[in-house]
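Enquirer: this one's structure only:
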């Protein structure tokens, strides 16, 4: 086919476009590419074809559109062909066990991008190789996929979702046979297999045939029943739940969560939460919010607050669009709403889950087999609770892929993993899902709220009680937006060569630095051989500074967004209740970090939008 690009002198681009038009059977994406060719829009074509989406431990996440740099039907087929080949090499019994595929409600009409269609194409690829596929017949929360992998002993799981990303994005999230997200070296092996299987197989486009195949099964009803039966085991106060008069509002932010959270509350014998009508049903346009991410705080919760005020509800729960995260807000006596940070909610849920476990355990030695986890950029509050209560606490690298895999290792040794969390409002309240789960977290939070209401205690009052007993842990996190990799690299290289080659800063303004850990290079000044214990990765930037005043600050790049994130926490000793002083000390520390560590490149960074 003549693409009309031969005159540009870019043979590589010309070849990429030719191959695309040869492979692509989606009329919308093929037409978009042909239109760009006719217009001679070389820059646009380069954006679509210069580099393939990189398959990593988080799978894929990108805008929907034409070309190898976007999520579309052809790239879904190519990705699944590679993943299928890799699974065939990894499992002798793949044809007996099979895989599960779930999807959210995202759609992108201009390019024909659609999560359900993507999931059907992925199913067609596996069925063409005679591999059983458990394809959900309807949208599900992301946690249903890892639950299904574990519950049905499958080889792998795929969830088609971009979680809380902007509406034009979609993603492809992968789980291994252990029910956790993949970690290295699987990502590299899958990426290699994708590159070796780019030409669509004869039956990969044939979704009609695949959907009629006896190899295709719908696990929706069984998993729906089993999931809620499983999380019911974490309900400890049915009588209180029935009698508590507390009113709760829930929003699914135009995502999949509404019916599943309603079912979770029913499983816990809780009064159903009031649903935010305008955001209750899935809508890929996300019309009422700028960003469909409850982590962004009050802007996403405006309609929830209005409904709560109308119904005289005291608490708001919010899921992100694929319902694997949970945000919580509570109305204060002042009439203002407090949106809890991910760390504060982690403290509350960790305290609650351990308290419930403790009440039903008579064996004093059992606590020695109890574990809790959090990511290294999250609050150290669980560590403080563990020190006092006698259970084990571990920190992992950022992301639930690390916590999920580590939890599985701990469970396989016959131990108990009660809880894991990350500050980005992700909570694993049950080891039956080795990933963050906003549905079970919503029900367990609902029960905690109901229990506290019978004691005339609010969430914020309980949080203060936790801090007084285990030590205040105040955190302040934010980010800068940066699209220039050279700027990001120069910022981190400056920190590694602060006062000469291979020298980290020893102070930041008036704050003295006691220790440095660099998980990009593998350096840790706290270790005898200066080698970090946690895994390192040169493909991402991450440095942690521990300060003499009990402060901890981590700077890192995001794996899915053009951001430099910073996380700070001030950990005080139990009994220290001078919150005003602690807050000022943390504010001063954050200001010093921004001034001393970000200043040289600050004019090239965009601050977090208000």
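Expert: Alright, I've got the coordinates. Values in this document were obtained by computation on a predicted structure and should not be read as measured data.
Enquirer: from now on I want contacts and neighbour counts done on CA atoms only, so please keep to that.
Expert: Noted.
Enquirer: where does residue 568 sit: helix, strand or coil?
Expert: strand (DSSP: H, G, I helix; E, B strand; the rest coil).
Enquirer: kindly report the same for residue 74.
Expert: Under three-state DSSP, residue 74 comes out as helix.
Enquirer: also residue 256?
Expert: Per three-state DSSP, residue 256 ends up coil.
Enquirer: for it, what are its contacts?
Expert: By C-alpha atoms under 8 Å, 6 or more residues apart in numbering, residue 256 lies in contact with 104-105, 139-141, 281-282, 321-323.
Enquirer: between the residues you listed, which sits nearest residue 119?
Expert: In terms of C-alpha to C-alpha, no member of these lies closer to residue 119 than residue 104, at 9.5 Å.
Enquirer: and the residue nearest to that closest one when sequence neighbours are not counted, what element?
Expert: Closest residue to residue 104 apart from its sequence neighbours, by C-alpha to C-alpha, 6 or more residues apart in numbering: residue 139 at 5.1 Å. Under DSSP states H and E, no helix or strand contains residue 139.
Enquirer: okay, pairing it with this:
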């Protein structure tokens, strides 16, 4: 092999490999590709060179390694060049306002890839174009990036993280100038700009020089101070917090959350939670868990339960590795641990946020200006609370990108948005972060737990009280995987023209009557007068087809991927 030429027998593949070896300056990924070529590993080469990672509204997320389908130095540079170009075309004052870049602690030694290096290369790209960059000098939780965009009035934000994905993955999450995740058409515009800017710009590889640039600023100390000041506005029971004897355990699951949750508890005058020693420090290998995802429940929380038993703690809080989500478990009178679902925590936090808001607002008309949000696949407990208490509830498509952008629109109209959640244990308890935030949610939950303890109450008891007051909302989510698109299509067509019905959806599921059907692949919603869905619809692919069937006493979510 000379001058980057290859002989795999596939012309397109040879061209892709040749361009890679021409552009890449990371000796580890260059060597990995050369070894694959030398070994004649055509299938392995096709896997990493046949298709580029797709940039969508969630940005990028993929395994770290060589090639255009993986996260590595070169694809980070190419992605950032496209994003930078798109911002230059979209916003006039990019060079005055700048961007913020944060990162977690993920690393992949074989390819030399890690979140800090990816963030530095992204910074180098922007600085090469004269754009000021606020690059955090240390790891931060994901919520710090959207907070910084809003706090400093920046044009955009990038967070290098794969959240709770397996250890080999990394990601590139993008926020727009409004402080919320990007939505269409920005994703398509950025994706097009990436394809048009694949060749590295002259200074894009110069991360070391960029770190010395006067255009580079470190927002860490300022943001750390201002973030905790901002969330302190949601602390309403400082005296209770100081005197509370409730013992709480916290785990960051080898991620970034430990330091920041400790600081959040301090900001609320709460006693610091006991930290799970084996999991409190960042470790990209995630050695004590199979998957670093608190949604997995008891398997991820085993060490937390053990510590709680030793210390006499009754509640466990858990963040995912980038600390934007929160799981909670509580010890029951039986001695067993109850891990609350995302919908159950949404009910508890929604109740608590409204109760605290009501305490601070004596004007009876103020409630008409109040909003709460949740995603369409989440429990509708907030709607029930809103109907009884007089505030507004809205649902959005799945994902905090939709809730964050809708919250921004409402805030810009002078409305108050006090809470938003999705069933995948994501909670926005403060509009200072227009995304899910596991750090503020942990402190606010800590205060709620302390308050309930003064009433000799528990989270489980309060959840029952919420249901008794506003109606029981019980959910059981599950899924099955099918890779055959013909089978997927036939399954959904059968639902839309169910046997025994007149070209209609089923009216019963077992012994339950179905009270409503929404199908966002066809735009059908039986709850609407004209049967047309209010939420956006998409029929682009069978793989994304989604039906939301609400039964009279149970919520059944059918998701086919």
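Expert: Alright, I've got the coordinates. Model, not experiment: these values are computed from the prediction.
Enquirer: could I get the TM-score for this pair?
Expert: For these two chains in superposition, a TM-score of 0.96 is obtained (TM-score structural alignment, normalised by the length of the second structure); 556 aligned residues with a C-alpha RMSD of 1.6 Å.
Enquirer: before we move on, back to that, got a markdown table for the contacts of residue 256 of the first structure, with distance to residue 484 of the first structure and secondary structure too?
Expert: Supplementary listing: the contacts of residue 256 of the first structure in a markdown table, determined by distance: C-alpha to C-alpha, whole Å; DSSP: H, G, I helix; E, B strand; the rest coil:
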| residue | distance to residue 484 of the first structure | secondary structure |
| --- | --- | --- |
| 104 | 31 | coil |
| 105 | 32 | coil |
| 139 | 36 | coil |
| 140 | 36 | coil |
| 141 | 34 | coil |
| 281 | 38 | coil |
| 282 | 35 | coil |
| 321 | 29 | coil |
| 322 | 30 | coil |
| 323 | 32 | coil |
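Enquirer: returning to that earlier point: what does the residue nearest to residue 104 of the first structure correspond to in the second structure?
Expert: Alignment note (TM-score structural alignment): residue 139 of the first structure maps to residue 139 of the second structure.
Enquirer: give me the neighbour count for its match.
Expert: Neighbourhood size, residue 139 of the second structure [other C-alpha atoms under 10 Å]: 20.
Enquirer: follow-up on the earlier one: would you turn the contacts of residue 256 of the first structure into TSV with distance to residue 158 of the first structure?
Expert: Shown next, in TSV, are the contacts of residue 256 of the first structure (distance: C-alpha to C-alpha, whole Å):
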residue	distance to residue 158 of the first structure
104	11
105	15
139	13
140	12
141	12
281	23
282	20
321	17
322	13
323	16
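Enquirer: between the residues you listed, which is nearest residue 30 of the first structure?
Expert: Nearest member of these to residue 30 of the first structure, counting by C-alpha to C-alpha, is residue 105, at 23.4 Å.
Enquirer: please name the residues that touch the match of residue 139 of the first structure.
Expert: 102-105, 116, 256.
Enquirer: figure out how far stretch 237-250 of the first structure is from the centre of its chain.
Expert: Taking the mean of its C-alpha atoms, stretch 237-250 of the first structure sits 29 Å from the chain's own mean (C-alpha atoms, centre = their mean, to the nearest Å).
Enquirer: same check on stretch 80-99 of the first structure?
Expert: For stretch 80-99 of the first structure - counting by C-alpha atoms, centre = their mean - the centre lies 25 Å from the chain centre.
Enquirer: which part of the second structure lines up with that stretch?
Expert: Under TM-score structural alignment, the match for stretch 80-99 of the first structure is residues 80-99.
Enquirer: next, residue 395 of the first structure: secondary structure please.
Expert: Assignment for residue 395 of the first structure (three-state DSSP): strand.
Enquirer: so who does it touch?
Expert: 373-376.
Enquirer: any chance of these in TSV with distance to residue 36 of the first structure, secondary structure and neighbour count as columns?
Expert: Below are the contacts of residue 395 of the first structure laid out as TSV (distance: C-alpha to C-alpha, whole Å; DSSP: H, G, I helix; E, B strand; the rest coil; neighbours: other C-alpha atoms under 10 Å):
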residue	distance to residue 36 of the first structure	secondary structure	neighbour count
373	49	strand	27
374	47	strand	31
375	44	strand	21
376	45	coil	19
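Enquirer: kindly reformat the residues you listed as CSV containing distance to residue 2 of the first structure.
Expert: Shown next, in CSV, are the contacts of residue 395 of the first structure (distance: C-alpha to C-alpha, whole Å):
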residue, distance to residue 2 of the first structure
373, 57
374, 55
375, 52
376, 53
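Enquirer: circling back: what's next to the match of stretch 80-99 of the first structure, contact-wise?
Expert: So stretch 80-99 of the second structure is contacted by 122, 125-126, 130-134, 149, 153-158, 189-198, 200-201 (C-alpha under 8 Å, 6+ apart).
Enquirer: one more pass at 6 Å, please.
Expert: Outside of stretch 80-99 of the second structure, the residues within contact range by C-alpha atoms under 6 Å, 6 or more residues apart in numbering are 122, 131-133, 154-157, 190, 193-194, 197.
Enquirer: quick one: secondary structure of the closest residue to residue 14 of the second structure other than its chain neighbours?
Expert: Excluding its sequence neighbours, the residue lying closest to residue 14 of the second structure (C-alpha to C-alpha, 6+ apart) is residue 6, at 5.4 Å. Classification of residue 6 of the second structure by three-state DSSP places it in coil.
Enquirer: and residue 581 of the first structure, what's its match in the second structure?
Expert: So residue 581 of the first structure corresponds to nothing, using TM-score structural alignment.
Enquirer: quick one: which of the contacts of stretch 80-99 of the second structure sit in helices?
Expert: Here DSSP state H is the test, and those give 122, 190, 193-194 as lying in helices.
Enquirer: can you put the residues you listed in CSV and add distance to residue 49 of the second structure and neighbour count?
Expert: Shown next, in CSV, are those (distance: C-alpha to C-alpha, whole Å; neighbours: other C-alpha atoms under 10 Å):
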residue, distance to residue 49 of the second structure, neighbour count
122, 22, 29
190, 20, 25
193, 19, 22
194, 16, 23
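Enquirer: which of those residues lies closest to residue 316 of the second structure?
Expert: Within those, the smallest distance to residue 316 of the second structure is 36.6 Å, found for residue 122 (C-alpha to C-alpha).
Enquirer: map that closest one across to the first structure for me.
Expert: Under the alignment (TM-score structural alignment), residue 122 of the second structure maps onto residue 122.
Enquirer: leaving out sequence neighbours, find the closest residue to its match.
Expert: Ranked by C-alpha to C-alpha, 6+ apart and with sequence neighbours excluded, the top spatial neighbour of residue 122 of the first structure is residue 80, at 5.7 Å.
Enquirer: quick check, that neighbour in a helix?
Expert: Yes - under three-state DSSP, residue 80 of the first structure sits within a helix.
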